[in-house]
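Peer 1: Just need the structure, nothing else, for what follows:
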Amino acid sequence: MMAKRETIVVVGTGARTPLGFDAASSAAAIRAGISAIQDHPYMIDRFGERMKVARDTGIDMSLAGPERAVEIALSPALDALQSLAVARQAAKVSLILSTGESRPGQKEGFAAQVSAKLRSRLAEHIVLEGGGSTAGGHAGGLLAIYHACKTLRDGKAEFCLAGGVDTYLEPETLEWLDENEQLHSEGNIYGFCPGEAAGFCLLTTLTIARTFGLQPLLEVVGASVASEENRIKTETVVLGEGLGAAFRFLFEDAPIDPVGRIICDMNGERYRGNEYGFAVIRNPGRFKDAADFETPADCWGDVGAASGPLFVSLITEAEARNYQRTPLSLIWAGSENGTRAAVLLGGPRSAA
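Peer 2: Coordinates of the predicted model:
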């Protein structure tokens, strides 16, 4: 008989989005349907209109590159670590961070630079040991959670701070998106509104959480990764094989109860909607209502690698305020490089 796998729990979250500088305000704005999408101060699209973006108004537009990403990431990372400060016990934390994929305005080595600078800032508050960084794209934040779960189960860390930070607001990036016909506008309704944000989750095993006297916020029921060969911006036709596989891997060891809440990184691009539809067909009977899904990008813009951890914070806020109506939630995201990642989350009572 196989031994039961160690339960992984979320004991802290942090969020900074165009809707709010912490998880509570961001989640409240999403729940109210408030949109942060606005005209860019000066960037003009190919139709002669100002680009539609969602930006962090607390950070000066002149701040760019890794420095801007770190400025966005610092406060939510510290918020996620707050539970350890309350515990008042020495703990070593492994930082696993993702940024957007390499692209114009975000060159090779960007993720490593952001990680190094963020580590330096966090080292003033916590002992960091191990971890890594990747330019994972939209699925990057969920990839960080996936690797954090593996790290914890392998006994290589006591705590993992898994997060993602992304910003599309570099002028070179915006021009590239416009050239690729990916910007949303009246002339291109199937594009998306670029945003910027950061989200973090502090993860540990249930055993260590109890040792430190920490209250689990959620249980990570499962995390999965798969790859899609028929990628966006290619001549192929997507049939949901990669995302469908990510769902299947996730459900193999999951409770038989159907998923009641779905949050994803769909952003208005037709590719993502088509992919999801096929992925659902490949996993019959696993959803209460597969058409009832949430797309926060409608409110805070497309936030790339930050998406997954931010979705976690939406669920922790719902649990904390008693408006989470289902025991199982599915969050998923897909990167342009073909990576698909999904995480299944259960309420804190399931971790007890």
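Peer 1: C-alpha from now on. contacts and neighbour counts both.
Peer 2: OK.
Peer 1: give the contact list for the nearest residue to Glu175 once chain neighbours are set aside.
Peer 2: Nearest non-adjacent residue to Glu175, counting by C-alpha to C-alpha, 6 or more residues apart in numbering: Asp45, 7.6 Å away. If you count contacts by C-alpha atoms under 8 Å, 6 or more residues apart in numbering, Asp45 has them with 51, 175, 178.
Peer 1: What about these, which are in helices?
Peer 2: Those of the contacts of Asp45 mapping onto helices are 175, 178, per DSSP state H.
Peer 1: Looking at neighbours, which among the contacts of Asp45 is most surrounded?
Peer 2: Highest neighbour count within these: Met51, with 25 neighbours (other C-alpha atoms under 10 Å).
Peer 1: And it, how close does it get to Val165?
Peer 2: Distance, Met51 to Val165, by C-alpha to C-alpha, to the nearest Å: 21 Å.
Peer 1: now do Gly58
Peer 2: 16 Å.
Peer 1: which residues does the residue positioned nearest the centre of the chain contact?
Peer 2: Centroid-nearest residue in the chain: Gly308, 1.9 Å away (criterion: C-alpha atoms, centre = their mean). Applying C-alpha under 8 Å, 6+ apart, we find Gly308 in contact with 139-142, 164, 199, 331-333.
Peer 1: Doesn't it belong to a strand?
Peer 2: No - in this structure, Gly308 is helix, not part of a strand, as judged by DSSP: H, G, I helix; E, B strand; the rest coil.
Peer 1: residues in contact with Ile44?
Peer 2: 50-51.
Peer 1: again with the one 10 residues further on
Peer 2: Contacts here follow C-alpha under 8 Å, 6+ apart; on that basis Ala54 touches 18, 36-38, 193-196, 300-301.
Peer 1: what about 10 Å?
Peer 2: With contact set as C-alpha atoms under 10 Å, 6 or more residues apart in numbering, Ala54 has these partners: 17-19, 35-40, 167-169, 193-197, 297-303.
Peer 1: what does Glu67 give?
Peer 2: 73, 113-114, 117-118.
Peer 1: Show me the helices in this protein, by range?
Peer 2: According to DSSP H, the helices that the chain contains are 23-32, 65-87, 110-122, 140-153, 171-179, 206-211, 241-252, 270-281, 297-300, 307-320.
Peer 1: neighbour-wise, which of Gly58 and Val165 wins?
Peer 2: Val165 (33 against 11).
Peer 1: from what I can see the more buried one touches Ile96, true?
Peer 2: No - Val165 lies out of contact with Ile96 (C-alpha atoms under 10 Å); the separation is 11.3 Å.
Peer 1: Could you also give me the structure for this second sequence? I'd like to compare it with the first:
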Amino acid sequence: MSSTNRTVVVTGIGATTPLGGDATSTWEGLVAGKSGVRPLEQDWAAEQAVRIAAQIAVEPIEVIPRPQARKLDRSAQFALIAAKEAWADAGYTETSADDGTVDADRVGTVIASGIGGVTTLLDQYDVLKDKGVRRVSPHTVPMLMPNGPSANVGLYVGARAGVHTPVSACASGAEAIGYAIEMIRTGRADVVVAGGTEAAIHPLPIAAFGNMMAMSKNNENPQAASRPYDTARDGFVLGEGAGVVVLESAEHAAARGARVYAEAVGQGISADGHDIVQPEPEGRGIAHALQNLLDRTDLDPAEIVHVNAHATSTPAGDIAELKALRKVFGDDTDHMAVSGTKSMTGHLLGGAGGVETVATVLALYHRVAPPTINVDNLDPEAEANADVVRGEARKLPVEGRIAALNDSFGFGGHNVVLAFRTI
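Peer 2: Just a heads-up that it's a prediction; the model follows:
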């Protein structure tokens, strides 16, 4: 089993997002150019400078039994919902590890979160202050742990090959999937459930991001607030949710006759070494991650026809990413349809890489690139460096093998690029 050349494939997908409670409705929303951003109606929102967010479309309590939900942080609830969908989509059941359908010793999970159980931590601190020590939930610690979502998913699928939680801010979900690819490629596991989750729509994170001047304050027009590449972009919109994929070795998938969405080609990873929050303006770190991907895989730049860009709707970050693509791929960039799906979902922080991996895989599977909405006036620097899909979804080539990238970057200068390819 200890091979470094195993082909890795995607056999299951799952999601719960501001566009829908599952992967299908999320994909339909993306292709239709639907915005999931809306006003915050909580009482605490009135005093915030930012009063909009991309809240989940289907509340977890509608899906998870209440007694179980009370023991899970909101981020873990999202992860479990998405993972259950992906696991079933791959053809497995909750008892697959018990009945011998899959060898539990060869199953792993890698579910990331950029912040972890922040709502549990803050809410339980309020309980401590207002109601006293005895009223603090005994489930608080396992709920607030950043590894809680991965651990709970691991318990659901019976994973014993390893349960992991990389934390790299907004690159966390993508790094989790890259780690999972390596687990399979190097023979540590045959099947890994991987992705990202985040639940940080809470007064403290919103106040903090708002005071950083990182978020859009377009409270009057929420659905137009997230506008990557537009000259009027003024910051990201906070979102919540989770995206999860089931990865398998190609041999394992073939042996059980599994449906395959795409090949997971590999990852490229780097760090900017520039600033704790600001991206390196010329995209040098991102370019390093892209080159690292090419150096470590057999990916041909001519195959790449689509990029699900990080594209958070910030003035500096959007352009740095496109400059990096142009620096590494040169004229090949001209045939890459670039989509900024955060224009619809908002920015899910550590969950972004998971949800956007689902979108990238489905773009290849259906050969359609989702649009970037709200681009009324395309930034000239964006126009000079990339082919941004605007307004409506675009068909991708229907013949031959094609590939796509999913870019994710995070505070601290973390850069992760994932590559997928049709079979």
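Peer 1: Can you pull the TM-score for these?
Peer 2: Between these two chains, after superposing, the TM-score reads 0.86 (TM-score structural alignment, normalised by the length of the first structure); 342 aligned residues with a C-alpha RMSD of 3.1 Å.
Peer 1: hmm, back to that, buried subset of the contacts of Ala54 of the first structure, written for PyMOL?
Peer 2: In PyMOL syntax, the buried subset of those is picked out as below (16 or more other C-alpha atoms under 10 Å):
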select buried, resi 17+18+19+35+36+37+40+167+168+169+193+194+195+196+197+297+298+299+300+301+302+303
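Peer 1: coming back round to it: of the helices of the first structure, which is nearest Thr7 of the first structure?
Peer 2: helix 206-211 (5.5 Å; C-alpha to C-alpha).
Peer 1: Now do the closest one: everything it contacts.
Peer 2: By C-alpha under 10 Å, 6+ apart, the residues outside helix 206-211 of the first structure that reach it are 6-11, 84, 89, 158-159, 203, 205, 212-216, 219, 351-352.
Peer 1: so which of the contacts of Glu67 of the first structure is the most crowded?
Peer 2: Most neighbours among the contacts of Glu67 of the first structure, by other C-alpha under 10 Å: Ala73, with 27 neighbours.
Peer 1: To which residue of the second structure is that residue aligned?
Peer 2: With TM-score structural alignment defining the correspondence, Ala73 of the first structure maps onto Ala79 in the second structure.
Peer 1: export the helices of the first structure to TSV and tack on distance to Ala290 of the first structure?
Peer 2: Shown next, in TSV, are the helices of the first structure (distance: least, C-alpha to C-alpha, whole Å):
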stretch	distance to Ala290 of the first structure
helix 23-32	19
helix 65-87	30
helix 110-122	34
helix 140-153	20
helix 171-179	30
helix 206-211	30
helix 241-252	12
helix 270-281	7
helix 297-300	18
helix 307-320	17
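Peer 1: so which of the ones you listed gets nearest Asn188 of the first structure?
Peer 2: Of the helices of the first structure, nearest to Asn188 of the first structure by C-alpha to C-alpha is helix 171-179, at 9.9 Å.
Peer 1: okay, the closest one sits on what stretch of the second structure?
Peer 2: Counting by TM-score structural alignment, helix 171-179 of the first structure corresponds to residues 203-211.
Peer 1: Also stretch 332-342 of the first structure?
Peer 2: So stretch 332-342 of the first structure sits over residues 407-417 in the second structure, by TM-score structural alignment.
Peer 1: Return the distance of the residue nearest to Glu175 of the first structure relative to Arg270 of the first structure.
Peer 2: 20 Å.
Peer 1: before we move on, what about Trp300 of the first structure?
Peer 2: 19 Å.
Peer 1: hmm, back to that, distance between the ends of the match of stretch 332-342 of the first structure?
Peer 2: 5 Å.
Peer 1: what's the answer for stretch 333-353 of the second structure, then?
Peer 2: 21 Å.
Peer 1: and what of stretch 102-116 of the second structure?
Peer 2: 29 Å.
Peer 1: How far does that stretch sit from its chain's centre?
Peer 2: Put simply, stretch 102-116 of the second structure sits 15 Å off its chain's centre (C-alpha atoms, centre = their mean, to the nearest Å).
Peer 1: cool, stretch 79-91 of the first structure as well?
Peer 2: On C-alpha atoms, centre = their mean, the centre of stretch 79-91 of the first structure falls 22 Å from the chain's centre.
Peer 1: ok, back up a step: quick one: contacts for the match of Ala73 of the first structure?
Peer 2: Counting by C-alpha under 10 Å, 6+ apart, Ala79 of the second structure has contacts 14-16, 73, 85, 111-113, 148-150, 152-153, 194-198, 241-244, 351, 354.
Peer 1: what does Val305 of the second structure give?
Peer 2: So Val305 of the second structure contacts 332-338, 364, 367, 369, 396-397, 402-405 (C-alpha under 10 Å, 6+ apart).
Peer 1: what's the neighbour count on the closest residue to it other than its chain neighbours?
Peer 2: Closest residue to Val305 of the second structure apart from its sequence neighbours, by C-alpha to C-alpha, 6+ apart: Met336 at 4.2 Å. Residues within reach of Met336 of the second structure, counting by other C-alpha under 10 Å, total 26.
Peer 1: quick one: Met336 of the second structure and Ala302 touch, right?
Peer 2: Yes - counting by C-alpha under 10 Å, Met336 of the second structure touches Ala302, with 9.2 Å between them.
Peer 1: returning to that earlier point: what does the residue nearest to the centre of the first structure align to in the second structure?
Peer 2: Aligned partner of Gly308 of the first structure by TM-score structural alignment: Gly353.
Peer 1: now do Leu202 of the first structure
Peer 2: Match for Leu202 of the first structure (TM-score structural alignment): Val246.
Peer 1: Ok, Ala279 of the first structure next?
Peer 2: Match for Ala279 of the first structure (TM-score structural alignment): Ala324.
Peer 1: Glu381 of the second structure: which element?
Peer 2: Glu381 of the second structure is part of helix 380-385 when elements are defined by DSSP states H and E.
Peer 1: What residues in the first structure pair up with the next helix or strand after that helix?
Peer 2: Using DSSP H and E, the helix or strand that follows helix 380-385 of the second structure towards the C-terminus is strand 387-388. The counterpart of strand 387-388 of the second structure in the first structure, using TM-score structural alignment, is absent.
Peer 1: who are the neighbours of strand 387-388 of the second structure, in terms of helices and strands?
Peer 2: Other helices and strands packing on strand 387-388 of the second structure, by 3 or more C-alpha pairs under 10 Å, 6 or more residues apart in numbering; DSSP states H and E, are strand 304-308, strand 337-339.
Peer 1: Throw these into JSON lines and include distance to Glu383 of the second structure, thanks.
Peer 2: Converted to JSON lines, these look like this (distance: least, C-alpha to C-alpha, whole Å):
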{"stretch": "strand 304-308", "distance to Glu383 of the second structure": "15"}
{"stretch": "strand 337-339", "distance to Glu383 of the second structure": "11"}
